[in-house]
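Chemist: from the sequence below, what's the structure:
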Amino acid sequence: MPKTPDELFAFLDELGITVKTVKHPPLFTVADSQALRGEIVGGHTKNLFLKDKKDNFFLLTVEEDAVVDLKTVHTLIGAASRVSFGKPDKLMEYLGLLPGSVSALGAINDTEKKVKIILDEGLMRHDIINVHPLTNEATTSIGRDDLVRFLRATGHQPKIMAVATPADALAQ
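Modeler: Here you go, the predicted model:
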């Protein structure tokens, strides 16, 4: 049974990690969440739940407007082949999440370490990172270093690497 947001917050509290959470109507896309800009400071995320042909699973967490080249990202993240989006049933099985609620905080449910967590370098330049707390009805602001500490406490060793192109770089 996946953890609830309250269980997630209790775990963060046990780790001594302070977060700030804002409740809001359900957000299903990056476009939906952009309506909150100005209210919530920090880096806002987009999450890609991916798999390769050998059923290796990856969660890429990047800045909301960054672009990930799905044709080549497999060469960066160590996938066995080109990647595609993971199915909702695997998202629920491994991370305990529904589509629209995807977040690195879902690592709390991946007790078998089936998902490799990749954090984009561009996102990690922000002191504060905003993620869904296992539901798309809230946004939790967590310190960059605290996010890494949380992931390690769940048994995941996140890779921090450049996997995305910032949107402003594409406009040039």
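Chemist: going forward, measure contacts between C-alpha atoms and count neighbours the same way
Modeler: Fine.
Chemist: Thr45 and Glu112: what is the separation?
Modeler: In this view, Thr45 and Glu112 are 24 Å apart by Cα to Cα, to the nearest Å.
Chemist: ok, now Ala31?
Modeler: In this structure, Ala31 and Glu112 are 33 Å apart, going by Cα to Cα.
Chemist: returning to that earlier point: ok, Thr45 and Glu112, which is more surrounded?
Modeler: Thr45 (25 against 10; other Cα atoms under 10 Å).
Chemist: can you give me the helices for this protein?
Modeler: Assigned by DSSP state H, the helices in the chain fall at 5-14, 30-33, 73-77, 88-95, 144-153, 167-170.
Chemist: strands of this structure, start to end?
Modeler: Using DSSP state E, the strands of the chain run over 20-23, 43-51, 57-63, 84-85, 115-120, 128-131, 138-143, 159-161.
Chemist: I'd like the structure of this one too, to check against the first:
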Amino acid sequence: MELRIEQGRPQDETGRLPKEIRCYDLLDLLGIPFRRIDHEALYTMEACEEVDGAAGVVMCKNLFLCNRQKTDFYLLLMPGDKPFKTKELSGQIGSARLSFADAEYMERFLDITPGSVSVLGLMNDKEHRVRLLIDEDVLNAGEFGCHPCVNTSSLCMKTSDMVDKFLPAVDHGYTTVVLTGEA
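Modeler: All right, here's what the predicted structure looks like:
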């Protein structure tokens, strides 16, 4: 597939979902510049590799997790190429028996569907049901990549803009975690 990097939101927003347009509206309102790559739907980190190469940034792996009782929900941002081990995370956040949360919670709390999980979905979490966890490697990177709540576009922006502008605007903090990906 041929990938083109565009600056900012699309000129023609015909056919784009309202939740994607809301992402662009908020980023524009906050003065957060971003690069955008439109592409076919991507469902796995492996499928993101070509986009990563074109963008010059590793897309974040965004995992939507919950505890066994399905009372606590977490959005984990980590480098896409780092293996995820639940046991390693559980101890750091004091929540045993983490698992992937059902799609119904993802849609209810973040207005996103599987394959489109993104930190930008926190703009829809008005009840603060989701706790954001960010791996230190993501925080230490100058830029990161994510979807605008749909998996047919990818955005690249400064990590500092996410932390210093976006998260305060959507009234969400974050917890730094240190993941090695080792057993």
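Chemist: where does the TM-score land?
Modeler: The TM-score (TM-score structural alignment, normalised by the length of structure 1) is 0.89; 164 aligned residues with a Cα RMSD of 1.6 Å.
Chemist: as a markdown table, the strands of structure 1 with distance to Glu14 of structure 1 would be great.
Modeler: As requested, those are exported to a markdown table (distance: least, Cα to Cα, whole Å):
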| stretch | distance to Glu14 of structure 1 |
| --- | --- |
| strand 20-23 | 15 |
| strand 43-51 | 24 |
| strand 57-63 | 24 |
| strand 84-85 | 33 |
| strand 115-120 | 22 |
| strand 128-131 | 19 |
| strand 138-143 | 15 |
| strand 159-161 | 24 |
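Chemist: the ones you listed: which one's closest to Leu8 of structure 1?
Modeler: Minimum separation from Leu8 of structure 1 across the strands of structure 1 (Cα to Cα) falls at strand 138-143, 11.1 Å.
Chemist: average gap between that closest one and structure 2?
Modeler: Here the mean offset of strand 138-143 of structure 1 against structure 2 after fitting is 0.6 Å, by mean Cα distance after the TM-score superposition for structure 1.
Chemist: corresponding residues in structure 2 for that strand?
Modeler: Here strand 138-143 of structure 1 aligns to structure 2 at residues 153-158, judged by TM-score structural alignment.
Chemist: and the contacts of the matching stretch?
Modeler: With contacts defined as Cα atoms under 8 Å, 6 or more residues apart in numbering, stretch 153-158 of structure 2 is touched by 32-41, 51, 55, 57, 142-148.
Chemist: distance of Phe90 of structure 1 from Leu98 of structure 1?
Modeler: In this structure residue 90 of structure 1 is Lys, not Phe. 10 Å.
Chemist: got it, and Glu39 of structure 1?
Modeler: Distance from Glu39 of structure 1 to Leu98 of structure 1, by Cα to Cα: 25 Å.
Chemist: so what's the counterpart of Glu112 of structure 1 in structure 2 closest to, chain neighbours aside?
Modeler: Structural alignment (TM-score structural alignment) places Glu112 of structure 1 against Glu127 in structure 2. Computed as Cα to Cα, 6 or more residues apart in numbering, the closest residue to Glu127 of structure 2 that is not its neighbour in sequence is Phe109, at 8.0 Å.
Chemist: what lines up with the one you found in structure 1?
Modeler: Taking TM-score structural alignment, the alignment pairs Phe109 of structure 2 with Tyr94 from structure 1.
Chemist: that match: neighbour count?
Modeler: Other residues within reach of Tyr94 of structure 1, judged by other Cα under 10 Å, total 21.
Chemist: need the residues that contact stretch 125-137 of structure 2.
Modeler: 72-79, 109-110, 122, 172-179.
Chemist: buried subset of these as a PyMOL selection?
Modeler: To isolate the buried ones among the contacts of stretch 125-137 of structure 2 in PyMOL, judged by 16 or more other Cα atoms under 10 Å, type:
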select buried, resi 73+74+75+76+77+78+79+109+110+122+172+176+177+179
